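# Okay, predicted coordinates and the sequence, questions at the end:
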Amino acid sequence: MKIYCCETHVNHALDVFIAKEETFPILETIKKDEKLSTKCEYCDTPATYIVANG
């Protein structure tokens, strides 16, 4: 599972991930070249973080 999120929605993404996967995620910052096309899953802002399980 991967959730792309902005600075505003990072806490919500962490909560959703933990609720669905029942484990703690890895929080990574998106690379500059990926930021151009990747949007937050909760709004239209460019994503800053990837919340994932590896």
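Alright, I've got the coordinates. Residues are numbered from 1 along each chain as shown.
# From here on, just use CA atoms for contacts and neighbour counts.
OK.
# Determine how far stretch 3-11 lies from the middle of the whole chain.
Offset of stretch 3-11 from its chain centre (CA atoms, centre = their mean, to the nearest Å): 5 Å.
# ugh, typo on my part, it should be stretch 22-39
5 Å.
# Buried residues in that stretch, which are they?
Neighbour counts using 16 or more other CA atoms under 10 Å place 25, 27, 30, 38-39 of stretch 22-39 among the buried residues.
# here comes the other one, which I'd like you to weigh against the first:
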Amino acid sequence: MIFCCKEHVELALDIMVDEHELAPILEEVKREIELSTPCEYCSNPAAYIVANKNSGT
């Protein structure tokens, strides 16, 4: 599972496909999580969660 901002969503999608060879699930971050969760690639607030069925969602 990867938390990412709008700027890095394509990078997160590419990484998930490369690692799992499956189409990832893209989900918007809920408001209560948004306030405290940063993007994994920069310090911006996360806007999306990129995951697949095997990574916990």
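Alright, I've got the coordinates. Predicted, not measured: the structure shown is a model, and the values here were computed from it.
# The buried residues of stretch 22-39 of the first structure in strands, which ones?
Among the buried residues of stretch 22-39 of the first structure, DSSP state E puts Leu27 in strands.
# In a markdown table: the buried residues of stretch 22-39 of the first structure, plus distance to Val51 of the first structure.
Formatted as a markdown table, the buried residues of stretch 22-39 of the first structure follow (distance: CA to CA, whole Å):
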| residue | distance to Val51 of the first structure |
| --- | --- |
| Pro25 | 6 |
| Leu27 | 5 |
| Ile30 | 10 |
| Thr38 | 13 |
| Lys39 | 13 |
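# of all the buried residues of stretch 22-39 of the first structure, which comes closest to Asn53 of the first structure?
Of all those, Asn53 of the first structure sits closest to Pro25, with 5.0 Å by CA to CA.
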